[in-house]
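sequence unknown, structure follows:
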């Protein structure tokens, strides 16, 4: 099944800044996650809200992955995340997607 979200939509409409390779690497996980959020209520995968939710989740997964969020250091290069140490990338992706879905009625309210 082809994705409803293209790199052109992500870049031009959503205003995303990931490279095409990073976009492609995170798209399957983001799309599956948003489908899961909308599974019980149904989703219009061609709607702007749905596609923006996929883009928001995609950026969270690209930045944080799906596991626990934290910081790391490689040599003198350091990355710090100031989110709660108990937060996961999946939780951040969920929050980002739900912000885009808003009051559309597509998201299952049990995840809110």
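It's in. Keep in mind that this is a model prediction, so the values were computed, not measured. Numbering: from 1, shown residues only.

make it CA atoms for all contacts and neighbour counts henceforth
Noted.

To which secondary structure element type does the residue nearest to residue 11 when sequence neighbours are not counted belong?
The shortest distance from residue 11 to any non-neighbouring residue, by Cα to Cα, 6 or more residues apart in numbering, is to residue 17 (6.5 Å). Residue 17 carries the three-state label coil when classified by DSSP: H, G, I helix; E, B strand; the rest coil.

okay, now residue 17: neighbour count?
Residues near residue 17, counting by other Cα atoms under 10 Å, number 12.

Against residue 67, how distant is it?
22 Å (Cα to Cα, to the nearest Å).

cool, and residue 29?
Going from residue 29 to residue 67 by Cα to Cα gives 13 Å.

okay, now the one to match up with it:
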């Protein structure tokens, strides 16, 4: 445990173990940001046991889904033809905050959550 290979996430893990529904292109496009975000949340800590490793990998999958859905900027908006409105229900929520919430759910109870996340 604790090596980069042990925490690596690929599309097979995402689809078969995590149960994700994104296509391979959307997943691989969101994966680099997801991996960076989970490393940041964990404060550079690596999983020390098998259960923590699974939670870490699941957090990467959750982050990838959230980045793919929300992006990194403000959440909210719509577009009809060339007319668009963004942040129509802006309560200060960003895509990054949504990603953090998704990761926290997977990492809860592992000891991997970095105290400085918020």
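The structure has been received and is ready for your questions. These figures come from a predicted structure and were not determined experimentally.

tell me which element the alignment partner in structure 2 of residue 52 of structure 1 falls in.
Alignment note (TM-score structural alignment): residue 52 of structure 1 maps to residue 58 of structure 2. With elements taken from DSSP states H and E, the one containing residue 58 of structure 2 is helix 50-70.

Read off where the helix or strand following that helix ends up in structure 1.
As assigned by DSSP H and E, the chain's next helix or strand after helix 50-70 of structure 2 is strand 77-80. Alignment of strand 77-80 of structure 2 against structure 1: residues 71-74, by TM-score structural alignment.

who touches the matching stretch?
Stretch 71-74 of structure 1 is contacted from outside by 78-81, using Cα atoms under 8 Å, 6 or more residues apart in numbering.

And for stretch 106-118 of structure 2?
40-43, 45-47, 51-52, 55-56, 58-59, 62, 104.

Can you tell me how far the residue nearest to the spatial centre of structure 1 is from residue 72 of structure 1?
For structure 1, the residue nearest the mean C-alpha position is residue 57 (0.5 Å; Cα atoms, centre = their mean). Distance, residue 57 of structure 1 to residue 72 of structure 1, using Cα to Cα: 22 Å.

cool, and residue 80 of structure 1?
7 Å.
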